[in-house]
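Trainee: What follows is a predicted protein model with its sequence.
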Amino acid sequence: MLENPVWAALSGPQACYAEASGDAARYTSDISPFAGLADPADRAAWGDLARLTHEALLTGPTLNPGPGWKTEVAVPGLQMVGRAMTGVADPDTVVLTENDVPEVLDLVERAKPGPFAKRTIVLGRYLGIRVDGRLVAMAGERFRVPGWTEVSAVCTDPDFQGQGLGARLTLAVAAGILERGELPFLHAATDNERAIRLYERLGFEPSHEVVFALFRYAG
């Protein structure tokens, strides 16, 4: 499941957020640009994806586009799992809701943690830290697959980096996941060595290499 987390999420715990066609599914565009295929090596599944959208972001260990699809951008990444870690609740965090989305999107624009849309926040529990009322850091849950939930959107305002806020939020989100009897996992860009070292210190272990790739259909 973790090798194909988007499909596992959209065909399982997060099916309520999916648009599906055959062996392809995607989140609605106001939630996330990610899509998944039951088997990325199946050319027919890429045809199903073309019936859903002409642009999609996919992730997995190996992604070779089907007929008519072209790779626009590909970023190497690393999936990490928290099988033996211990989360830490943080009393200074606040639960973010849809009412906070304007502030969240403003923080995302400044900190650039990756894709985040107007309704991404519905995918799970998002926590934030405020300083003098201003949202300066956040983290939350994105892909949910049976037994696992992804920690995502870990970001800190550039003016407040270096204070350990991202680490605190990562541990707090992980604590909520562990309390549900699930395990946390996350992704980092391969060249983001600082983040990878941080996650290792927090108790995450490398699982396998992945790629994040944006594909466009021109068939």
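Mentor: Looks like it came in fine. Residues are numbered from 1 along each chain as shown.

Trainee: From here on, just use CA atoms for contacts and neighbour counts.
Mentor: OK.

Trainee: my guess is Ala25 contacts Pro5, does it?
Mentor: No: the pair Ala25 and Pro5 does not pass the contact test of CA atoms under 8 Å, sitting 11.9 Å apart.

Trainee: just the strands in this protein please.
Mentor: Ranges of strands within the chain are 18-21, 24-27, 35-37, 55-60, 69-81, 94-96, 126-131, 134-145, 148-156, 183-189, 205-217, based on DSSP state E.

Trainee: so can I have TSV of the ones you listed showing distance to Ile177 and mean neighbour count?
Mentor: Listed next are the strands of the chain as TSV, based on distance: least, CA to CA, whole Å; neighbours: other CA atoms under 10 Å:
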stretch	distance to Ile177	mean neighbour count
strand 18-21	22	18
strand 24-27	22	26
strand 35-37	23	27
strand 55-60	22	22
strand 69-81	12	18
strand 94-96	14	15
strand 126-131	11	20
strand 134-145	9	24
strand 148-156	7	25
strand 183-189	6	22
strand 205-217	17	19
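
Trainee: And here is the other one:
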Amino acid sequence: MTEAYVSTRFEGPEAQGTPSGRHPLDNPALGSLTGPHAHFAERRGRVLRYPLDVSPWLALPHDPGAADWADLAALVGPGGAVPLAGFDGRTPDGWEVIFNLDGVQFVDDGLDAAPDAEAVRLGPADVQDMLDLVERTQPGPFEQRTVELGTYLGIRRNGALVAMAGERLHPPGWTEISAVCTDPAHRGEGLATRLILAVAHGIRERGETPFLHTAASNTGAIRLYESLGFRLRRTVRFMAARVPERLEDGRTVGVG
């Protein structure tokens, strides 16, 4: 068996977020795709995923069994890459782990959230500019329809998009701030901070709580988030595995 996505579960009042005793942020992709983002969900059995042009994330149930792994394999197809968020178990034999990243999850614990006069709402007409900025800055996965996941705000200078931030995963009561990026020529101007606080303001206006993820090695981002009023909730390890041609029971993926 191969270790997949490991989380340190939060102990305390927040852990009472679901009937199972698990907090919604323990498996945020599952909470999103069975909650506010259910209209995006592609499903096979208990396995869900976003359309690939929206987001690469998939969601397994908290207690996946052999049938769930078979459904996941059939949904993705043999040889396909499976990124997982919120899975804290182990992958079956034969699933090659192709990506591992130690990360951290932060939650709002006193942000001075506020709208920003220079920030503009980004939409479908801005997607090419957003993709170009993502290409220059590499903040993480961002696809043609990612903008549909929630509110995205940007700052333009002389017509060019130079910074943005927006919303991604959306388990009930929570919204993830993601795609925070600034053009290298405009770093050090505080644009990312302003956009994070502006996006957080919109989330709070809906009565929800902002959260976000970053790599555990990204010490600069961690210092920024802590200075803004985010609190570390847990450590995580993101992973991706490749679907085998055959499952443990010998069945060919997608057959039987």
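Mentor: In hand now; what should we look at? The structure displayed is predicted, hence computed values, not measured ones.

Trainee: and the strands of structure 1 as TSV, adding distance to Trp46 of structure 1?
Mentor: What follows is those, written out as TSV (distance: least, CA to CA, whole Å):
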stretch	distance to Trp46 of structure 1
strand 18-21	10
strand 24-27	7
strand 35-37	7
strand 55-60	11
strand 69-81	8
strand 94-96	36
strand 126-131	32
strand 134-145	21
strand 148-156	25
strand 183-189	24
strand 205-217	9
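
Trainee: Quick one: closest of these to Leu169 of structure 1.
Mentor: Nearest of those to Leu169 of structure 1, taken as CA to CA: strand 134-145 at 5.8 Å.

Trainee: what do Ala25 and Pro5 of structure 1 both touch?
Mentor: Both Ala25 of structure 1 and Pro5 are contacted by Gly36, under the criterion CA atoms under 8 Å, 6 or more residues apart in numbering.

Trainee: Need the single longest helix in structure 1, by residues.
Mentor: helix 165-179 (DSSP state H).

Trainee: what does that one correspond to over in structure 2?
Mentor: Aligned using TM-score structural alignment, helix 165-179 of structure 1 spans residues 191-205 in structure 2.

Trainee: Any idea how far the matching stretch is from the middle of the chain?
Mentor: Centre-to-centre, stretch 191-205 of structure 2 and its host chain are 17 Å apart (CA atoms, centre = their mean, to the nearest Å).

Trainee: separation between the spatially most central residue of structure 2 and Thr34 of structure 2?
Mentor: With distances taken as CA atoms, centre = their mean, Leu169 lies nearest the centre of structure 2, 5.2 Å away. Distance, Leu169 of structure 2 to Thr34 of structure 2, using CA to CA, to the nearest Å: 11 Å.

Trainee: So what does the residue nearest to the centre of structure 2 match up with in structure 1?
Mentor: Structural alignment (TM-score structural alignment) places Leu169 of structure 2 against Phe143 in structure 1.

Trainee: what sits against its match?
Mentor: Applying CA under 8 Å, 6+ apart to Phe143 of structure 1 gives the contacts Pro5, Val6, Ala9, Gln14, Leu123, Thr149, Glu150.

Trainee: And His170 of structure 2, by the same measure?
Mentor: Listed by CA under 8 Å, 6+ apart, the contact set of His170 of structure 2 reads Pro28, Ala29, Gly31, Ser32, Gly35, Pro36, His37, Glu176.

Trainee: Now do the same for the fourth one: its match in structure 1.
Mentor: Using TM-score structural alignment as the criterion, the counterpart of Ser32 of structure 2 in structure 1 is Ala9.

Trainee: List the contacts of Asp102 of structure 2.
Mentor: Applying CA under 8 Å, 6+ apart to Asp102 of structure 2 gives the contacts Ala215, Ala216, Ser217, Thr235, Val236, Arg237, Phe238.

Trainee: likewise Ile177 of structure 1?
Mentor: Per CA under 8 Å, 6+ apart, neighbours of Ile177 of structure 1: Thr149, Leu183, Pro184.

Trainee: Verify the contact between the last one and Gly82 for me.
Mentor: Yes: the pair formed by Pro184 of structure 1 and Gly82 meets the contact definition of CA under 8 Å, at 5.3 Å.

Trainee: Leaving out chain neighbours, which residue sits closest to the match of Ser32 of structure 2?
Mentor: Val145 (4.8 Å; CA to CA, 6 or more residues apart in numbering).

Trainee: Leu131 of structure 2 pairs with which position in structure 1?
Mentor: Under the alignment (TM-score structural alignment), Leu131 of structure 2 maps onto Leu105 of structure 1.

Trainee: do you know how far its match is from Val95 of structure 1?
Mentor: 15 Å.

Trainee: Likewise for Met1 of structure 1?
Mentor: 28 Å.

Trainee: neighbours of Leu178 of structure 1, just the number please.
Mentor: Neighbours of Leu178 of structure 1 under the rule other CA atoms under 10 Å: 21.

Trainee: That one reaches Phe185, doesn't it?
Mentor: No: judged on CA under 8 Å, Leu178 of structure 1 makes no contact with Phe185 at a distance of 11.0 Å.

Trainee: Done for today, thanks.
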